[in-house]
Every structure is written in structure tokens, then in C-alpha cells.
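Participant: Build me a structure from this.
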Amino acid sequence: MTLPTNEGLSSISPRRSEETTREVAKFTATYVNGVAIGLALVGGLAPLFNAVYFTKELPIAWWQLVLISFICLMVSVAIHLAARRYLERELEK
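Facilitator: So this is what the prediction gives:
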């Protein structure tokens, strides 16, 4: 029995393959889309459902609640479009 040696190993890590780069880009875009979905649900829809079904008196005016929900939904869409653009750019390489 012989012990393994470091022969053939280099100190510099090999470059990622094209398929690995594509998968990393897909995972990144999926994570960012998950953040966008979370923002849409928690910031955009949950306050509206809470106001309609559970609260007798709102701590803020209706128009403020709708404005906050609208802004959260628009930011969510912007994050989704940014992730989509990132993925398209990475997959073109």
C-alpha cells in the first residue's frame, strides 16, 4: 500500500466549467426571485389581508396602507426583472 502524493495537483484552482457557471447563475436568480416573492407577500399582500379580515380599526389611513402595499409590489417586480436580466446576461456568455 502506498500513500497518496500531491503529484498532479496545482495550487491554482481550475476554472469553472461553462455548465457550472450557468448553474450558479440559475441558483442566484432563483434566490433573488424568492426574495422578490417574499417582499410581495409580506409587504404587499399581508397588510391588505390583515386590514380586511382581522383588524377593526387601522393604525394608519387606508390610502397609506394601499400606498405601502403598492410600493412593495412594485419593488418586488423590479427585483424580479433585475434577476431576469442578470440570468439572461449570464446565460449569453
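
Participant: make it CA atoms for all contacts and neighbour counts henceforth
Facilitator: Noted.

Participant: residue boundaries of the helices in this protein?
Facilitator: Per DSSP state H, the chain carries helices over the ranges 18-39, 46-53, 62-92.

Participant: Next, the second sequence, to be compared with the first:
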Amino acid sequence: MNLSERQREKIKLTASYRNGIAVGVMLIGGITAGLRLINQATPDWGSALAITVIAIVISLALHYFARAALNGLP
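Facilitator: The predicted structure is shown next:
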């Protein structure tokens, strides 16, 4: 498979964008969970842990899709 430089850059840009979203999901999930713990009189550790785990799983899935985009490169 012979890709032009433009096609290669589009694939890299797509992967970078998807990975950026993955990082954002991870950060937002962690910050949200942390703020929930700080702002409650009796912290709900189970809820905070669930939010963090969900954010990590979604982030890993998005990172996987970013890597899948790079598989299109020779």
C-alpha cells in the first residue's frame, strides 16, 4: 500500500485527535471524582471510584481507536 504524504498526515492527525480526546476523558473523570470527594461532607468513595474506573475504561477504548488509526500506516 503506497500512501501519499497527505494521506499519512491525515492518519496521524486522526490518531492524535482521538488520543487527545482519550486524555481529556481521563482528566475530566479524575477531576470530577476528586471534586466529588472534596465537596461532600461524607465522601462517597464508591461513587468516586466508579467514575474514575469508567473514565479509565473509556479513555483506554479511545486510545485503542487512536492506535487502530495508525495501523493504516505502512
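
Participant: possible to save the helices of structure 1 as TSV with mean neighbour count?
Facilitator: Output for the helices of structure 1, formatted as TSV (neighbours: other CA atoms under 10 Å):
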stretch	mean neighbour count
helix 18-39	16
helix 46-53	13
helix 62-92	16
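
Participant: which residues does the residue positioned nearest the centre of structure 2 contact?
Facilitator: Structure 2 has A22 as the residue nearest its centroid, 1.4 Å off, counting by CA atoms, centre = their mean. Applying CA atoms under 8 Å, 6 or more residues apart in numbering to A22 of structure 2 gives the contacts 58-63.

Participant: Show me what it lines up with in structure 1.
Facilitator: For A22 of structure 2, the aligned residue in structure 1 is A36 (criterion: TM-score structural alignment).

Participant: same check, this time on S59 of structure 2
Facilitator: Using TM-score structural alignment, S59 of structure 2 sits opposite S76 in structure 1.

Participant: A41 of structure 2 now?
Facilitator: A41 of structure 2 maps onto E57 in structure 1, by TM-score structural alignment.

Participant: burial measure for that match, as a count.
Facilitator: Using other CA atoms under 10 Å, E57 of structure 1 has 8 other residues around it.

Participant: any idea how far N50 of structure 1 is from it?
Facilitator: The gap separating E57 of structure 1 from N50 of structure 1 is 11 Å, by CA to CA, to the nearest Å.

Participant: Cheers, nothing more for now.
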